[in-house]
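>>> what's the 3D shape of this:
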Amino acid sequence: MRAAVCGYPIAHSLSPALHRAAYAALGLHGWQYDLLEVDEQRLPALVASLDAGWAGLSLTMPLKQAVVPLVDEVSDFARAVGAVNTVVVTPRGAGAGVHLRAENTDVHGIVAALAEAGAVRVGSGAVVGGGATARSALVALLRAGCPRPVAVVRSPGRAGELREVAARLGGEVDVRGWAELPSALDAEVVVSTVPAGASEDVAAALTAHPGPHPLLLDVVYAPWPTPLARRWDGPVVGGFEMLLHQGAAQVELMTGHRAPLAEMREAGLAALRARASA
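Here you go, the predicted structure:
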């Protein structure tokens, strides 16, 4: 069986280390997990080529919405979140092709990463960014009991999708512009979903909001630490923990086996150490 992580760019991804470690621990000999550089233009051809020899795809940017019209089914939860990071391939039967179901495991990854840091229930939370991962972070905060998360975005007028996601799940979101970022850092939990290159902009807001700061989950794991993580005067959870838990959920969806979390964590951390020493 075959699976792969797809995105553009994709060379930085640690997903192969995690999934391959899971296959080895589960005794799934003959299973392989590849890394495929795929942009929005190449995605339709890849999806159309999936057959019974495939278990599924892991998707990262910029494919989390582009894949939606290409699959047979989007789970109710993924549709509510408005973002997909997993495609599960299921054979229909002899000669009948395959069924492609889109799922979201990012929310699980964020919830689990926050829970490991002690944030099982969140009274107030803020999400920095407005993309697909920000929507998953918003849902994760709502699931953790946050009644009205704050979303800080560069263009509040384009935050309609965040509002729609919250409404579909029976919640609300307080959308604020970038200039209001310092005040959002008063939340109990802050989730930064901005790329590594934009992390410095968020870190600059700390000047106007001196520490100590609450819990930060920075979804970036490469390069690590980000400028924001380095300057944060408080507890920090890196994106590796989110990646680990969302990857474990993908392993379970694609293989039908319980994910070997300890082995996956060990392999991922080893890969990060190897990168740091290279």
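
>>> can we go C-alpha only for contacts and neighbour counts from here?
Noted.

>>> Which parts of the stretch 151-278 of the chain are helices?
Taking DSSP state H, counting those that start in this stretch, the helices of the stretch 151-278 of the chain run over residues 160-168, 181-184, 199-204, 227-231, 239-255, 261-277.

>>> Of these, which is nearest R154?
Closest of those to R154 is helix 181-184, at 9.8 Å (criterion: CA to CA).

>>> quick one: contacts of the closest one?
Here helix 181-184 makes contact (CA atoms under 8 Å, 6 or more residues apart in numbering) with A126, V150, V152, V202, A205, L206, A208, H209.

>>> another one to check against the first:
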Amino acid sequence: MSEQTARRAAVLGHPIGHSLSPRLHRAAYAALGLESWQYTAIDLTEEQLPAFIAGLDDSWAGLSVTMPLKQAVMGLVDHVEPLASVVGAVNTVLVQGGGRRPTLVGANTDVHGIVAALREGGSGGTASTAAVLGAGATASAALAALAELGCAEPVVYVRSLGRTGALALAAHRMGVHPVFRPLAEAATGILDVDLVVSTLPPGGADFLVPEVAGRQVAGVLLDAAYDPRRSAVGAAWAGAGGSTVDGERMLLHQAVEQVRLMTGQPGPLTAMDAALGDALG
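Presented below is the predicted three-dimensional model:
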């Protein structure tokens, strides 16, 4: 692909105004010399998604897909890569030219983002015990990431034990055997594990602060939420002696992998990290 070939990419979701993806991808294009490439944010509901996907042509390089569209888009692409199929969520659509219409490939870079963020945060690349908070698409990616790090029997803390079917099915496809427990039990259950990944919405894990404060922890905590940049539970965890990985690191590393897949060039981590820091202040 020529550097001068104009290509388009976008992040899709609803609502999408908060997304930092445009800042990250545009910084990458500038660093890679892809001056003619464009990256935008497009607000789409699940009902609007099929028509948008059907209208893609070979001027597009790819799409970043956020909630609530990560499952809905799976049935709209031509191929789903094995990891995305196992996880049950697509956060990246690659638009590949050739033929009368482009071929759309669904991929998942969230797993890469979680693994890279945890390794960066001092996990050592392995984990024998782990806990996940939440049961959505990011929790599924977290299970795949933990399996890659060596933990196949994590404990998953959820608000409703009756709504874990999709996550349990995804775990089965991964060869992971989670134990599901009520979210209220996380207050004591996360204190002595190697890795903790919270996939709850911003502030969703703040109820753990009183339990963590004043205790001694040694594991690594990744809070996938990044608003605020350091969550209350992250601050408490660091204060208790643990290692904390802020959610922005997962966002950064999954975006770096998206850039690689869409452009065919290594994602420029340093330039994208600087853009993220500027965006978050």
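
>>> And the TM-score between them?
With the length set by TM-score structural alignment, normalised by the length of structure 1, the two chains reach a TM-score of 0.92; 270 aligned residues with a CA RMSD of 1.6 Å.

>>> coming back round to it: show me just the buried residues among the contacts of helix 181-184 of structure 1.
Neighbour-count burial (16 or more other CA atoms under 10 Å) applied to these gives A126, V150, V152, V202, A205, L206.

>>> Structure 2: strands as residue ranges?
Shown for structure 2, the strands assigned by DSSP state E span residues 8-13, 38-43, 60-65, 79-80, 92-96, 103-107, 130-133, 155-158, 179-182, 195-198, 220-223, 243-246.

>>> Can you tell me which of the ones you listed is nearest to A168 of structure 2?
With CA to CA as the measure, strand 179-182 is the member of these nearest A168 of structure 2 (9.0 Å).

>>> Next one: R148 of structure 1 from R154 of structure 1, what distance?
Computed as CA to CA, to the nearest Å, the R148 of structure 1 to R154 of structure 1 distance reads 19 Å.

>>> neighbour count winner among those two?
R148 (19 against 15; other CA atoms under 10 Å).

>>> OK, contacts around that one?
Taking CA under 8 Å, 6+ apart, one finds S124, G125, L142, G171, E172, V173, D174 in contact with R148 of structure 1.

>>> looking at the helices of the stretch 151-278 of structure 1, which is closest to L14 of structure 1?
That would be, of those and by CA to CA, helix 261-277, which comes in at 6.6 Å.

>>> Pick out the most distant pair among the buried ones among the contacts of helix 181-184 of structure 1.
Most distant of those, by CA to CA, are V150 and L206, 17.0 Å apart.

>>> Neighbours of the aligned residue in structure 1 for G17 of structure 2, how many?
Aligned by TM-score structural alignment, G17 of structure 2 pairs with A11 of structure 1. The number of residues packed near A11 of structure 1 is 11, by other CA under 10 Å.

>>> R100 of structure 2 too?
By other CA under 10 Å, neighbour count at R100 of structure 2 equals 8.

>>> now P210 of structure 2
P210 of structure 2 has 12 nearby residues by other CA under 10 Å.

>>> before we move on, what about L244 of structure 1?
25.

>>> Apart from its chain neighbours, what residue comes closest to it?
Spatially, and ignoring its direct neighbours in sequence, L244 of structure 1 is nearest to R265 (6.6 Å; CA to CA, 6 or more residues apart in numbering).

>>> Then H253 of structure 2?
G113 (4.5 Å).

>>> rewinding a little: show me the one in the contacts of R148 of structure 1 that has more neighbours than the rest.
G125 leads the contacts of R148 of structure 1 on contacts (other CA under 10 Å) with 29 neighbours.

>>> Map that one across to structure 2 for me.
Checking TM-score structural alignment: G125 of structure 1 goes with A130.

>>> what do you get for F77 of structure 1?
When structure 2 is aligned by TM-score structural alignment, the residue opposite F77 of structure 1 is L83.

>>> my guess is its match contacts G106, does it?
No. Using CA atoms under 8 Å, L83 of structure 2 is not in contact with G106, being 9.7 Å away.

>>> Compare these two and say which is more crowded by neighbours.
Neighbours were counted for L83 of structure 2 and for G106 using other CA under 10 Å; G106 has more, 28 against 19.

>>> Cool, thanks, talk later.
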